[in-house]
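Provided below for reference: sequence and predicted model.
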Amino acid sequence: MSDLTLKERLLNVLEGKEVDKVPVCSVTQTGIVELMDEVGAPWPESHSDAELMAKLAIANHELSGLEAVRVPYCLTVLVEAMGCEINMGTKNRQPSVTGHPYPKSLDDAAIPEDLLQRGRIPAVLEAIKIIRDKVGPDVPIIGGMEGPITIASDLASVKSFMKWSIKKPDLFEQVLDLATEAAIIYANEMVEAGADVISVADPVASPDLMSPDSFKDFLMPRLQKFSGAVNSTTILHICGNVNPVLDYMADCGFEGLSVEEKIGSVKKAKEVIGTRARLVGNISSPFTLLPGPADKIKTESRQAMDDGIDVLAPGCGIAPMTPLENIKALVAARDEYYA
């Protein structure tokens, strides 16, 4: 098994097959300022320029040793194409949504016929093709995107979305269905461009914002529809302490579940999900990877591997000011574990 390629190792482990060692990568955002300077691909320019986007993504794989290449660097690409207004951020701050197309009603809501030609979607698709050309067939490419629940809340605004979930269930379900359909179209186009894994970050599905009952009754069916319709391996990332919904997450049909350190015990989480999905994470991005030191990163990584983590990874998006050395320590921890 030691002759597995990086792609084979990651895909095999996510499919529940035995591998020689735990893969180490990031299924969440990977852009850091140190690498932006190193390769000349800063934010916000590399959010829109396919060549720069690819260059920055490849840099983290080549210079830190992370065993996958992941693009893009935010959760605003699809919602921008759907009509949201975006602040493109700065060199060390990700883009964010500043305006919503359907805060009052969904009368004119529809998926644009030219969705895949709008906004930054063409740049992301082109970046995936460039990455594949440059890294070859044996390195996995992870296409990242906002999940259906977060898309729905961005289209309506979080305030309206939450209000509709209680007072206007018809609108609530309508915007969820619209978001899910758009997400499937975009995800499959990323797969067509060359992505091996689609990693969905859906922070608004967190128990911090939506009740476990809402997750089970309304969110889970949309996530199941998404995972069933996307032509690749899929990973679901939800922020926060997801223990109240972890059992439901495992029934959503994603091969991988990406979790933060807030879940507490990796062992217990593995017991909950059983063989339904593989666990990805959960080294703290803000409290371990960002500040370090390397010894702490290695200690926490060893613990996660002892407890059975399937893919060693940051628990959430890598903070842009994280030193490259700290990401290298994550990779070194895995290497030393199997030495």
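Cool, got the structure.

going forward, measure contacts between C-alpha atoms and count neighbours the same way
Will do.

now the strand or helix carrying Ser46: how far from the chain's centre is it?
Counting by DSSP states H and E, the element that carries Ser46 is helix 45-48. How far helix 45-48 lies from its chain's middle: 18 Å, per Cα atoms, centre = their mean, to the nearest Å.

here comes the other one, which I'd like you to weigh against the first:
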Amino acid sequence: MTTTVARPKDESGVTMRERMLRALACKENDRPPVAGMTTSGTVQLMDYANAAWPEVHTDAVKMSRLALAAYPYLGLESARVPYCLSYEAEALGCNVFLGTKNSTPMVKSHPYKDNFDADLVLPKRSEIPRIARNKVILDAARMMKEGAGDRPTIVGVTGPFTIAGHLVGTENLLLWVLTDPELVHKFVKFAATYEKEWLKIVDKLGVDIVQMSEPSASLDMISPESFREFALPYIQETFSGMEHTKKVLHICGNMVDGLENMIATGADGLSIEEKSDPYRSVKLVDSRAALIGNVGVVRPLLQGTPEQVREMALKSVDAGFNVISAGCGLSAMISRDNIAAMVDMVKNLPKKW
């Protein structure tokens, strides 16, 4: 399969990259972009691109090929690598199972779970780009950028609170929020220090967007007050070394009561799930950041019909979301027909949507 470079401009005369950057700046647009902001690898896409998990996770050529296939095959107006939230944890000592064709990598060991008093040693700055999967992702991102034409390019990263949970076990981290705050600070600070150095490297790639996923800091897991203490300052710190790349923060669950905290991180865009009411979310954010989402991954994208997908996507558009995307990472088993329903609905909006 040969992936072609996206057409520079569509019928409106606006490039996909221009539309995305206007959306992230909360500027007037001809229509919202429809993108794969979080992970967007499906089994059907893998077959089309001849680039399948788990080999993609360790092969830069296949990783970039799968990313570039998302537009010609699915219509998603973006290209994104990688396809997991485990590679930073692996770089810091966790063992990772790379998964299967239809399942993402999983962290299988937590090196500080029973050794939380240990000294924490960061990789040297010069070593970070050479760590095995880091190098694959950097190489894939360069190839993706070269082949994307005027499509916006995205590199996915993991938030420091979530990385800390990988290092000690998320259950331990959440317990310590209540019983031992200093231990929480110790490991989240360590993760943030590493992630800041990684983001400095990514920032120099010339990609358009860094999309950070911080699922363990969801309001399903911690309170808004705990987010302000244990997640907010460390996300701000990780972002602080970036100068060139737009920042999108994704958090799972119902984040309506956490949107103020998400804005405070300094993110240009906030990616949220369908559990967050789109109308309340738009009203609360009030264009202080772009809103991205919030078409349900399980229902309707995985389990629903194309018509149900169109209805939910239209709801996000009607509410005023700046970018239409799945509310979280796409399940590998989502059908092309359902993704196409989301894409086609957005691309065929009336001119004055």
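Right, received. Where do you want to start? These numbers come from a predicted model, not from an experiment.

What TM-score do the two superposed chains give?
The TM-score (TM-score structural alignment, normalised by the length of the first structure) is 0.95; 337 aligned residues with a Cα RMSD of 1.5 Å.

Can you name the helix or strand that the aligned partner of Ser325 of the second structure in the first structure falls in?
Aligned counterpart of Ser325 of the second structure in the first structure: Ala313 (TM-score structural alignment). Taking DSSP H and E as the definition, Ala313 of the first structure sits inside strand 311-314.

Run through who's touching that strand.
10, 13, 22-28, 260, 278-285, 289, 301, 304-305, 330, 334 (Cα atoms under 8 Å, 6 or more residues apart in numbering).

can we see that at 6 Å?
The contact list for strand 311-314 of the first structure, computed with Cα atoms under 6 Å, 6 or more residues apart in numbering, reads Val22, Pro23, Val24, Cys25, Ser26, Val280, Gly281, Asn282, Ile283, Ser285.

what does stretch 73-82 of the first structure give?
Contacts of stretch 73-82 of the first structure (Cα under 6 Å, 6+ apart): Gln29, Arg118, Gly119, Arg120, Met145, Glu146.

now it: which residue numbers in the second structure?
Per TM-score structural alignment, the counterpart of stretch 73-82 of the first structure in the second structure is residues 83-92.

gap between the matching stretch and the chain center?
Mean-position distance between stretch 83-92 of the second structure and its chain equals 13 Å (Cα atoms, centre = their mean).

do stretch 93-102 of the second structure as well
With Cα atoms, centre = their mean, you get 18 Å for stretch 93-102 of the second structure.

Stretch 184-203 of the first structure now?
10 Å.

just to revisit the earlier point, turn the contacts of stretch 73-82 of the first structure into a markdown table, columns for distance to Ser199 of the first structure and secondary structure.
What follows is the contacts of stretch 73-82 of the first structure, written out as a markdown table (distance: Cα to Cα, whole Å; DSSP: H, G, I helix; E, B strand; the rest coil):
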| residue | distance to Ser199 of the first structure | secondary structure |
| --- | --- | --- |
| Gln29 | 10 | coil |
| Arg118 | 21 | coil |
| Gly119 | 20 | coil |
| Arg120 | 18 | coil |
| Met145 | 6 | strand |
| Glu146 | 9 | strand |
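
if we can go back for a sec, for the helix holding Ser46 of the first structure, grab the matching residue range in the second structure.
Residue span in the second structure matched to helix 45-48 of the first structure, by TM-score structural alignment: 55-58.
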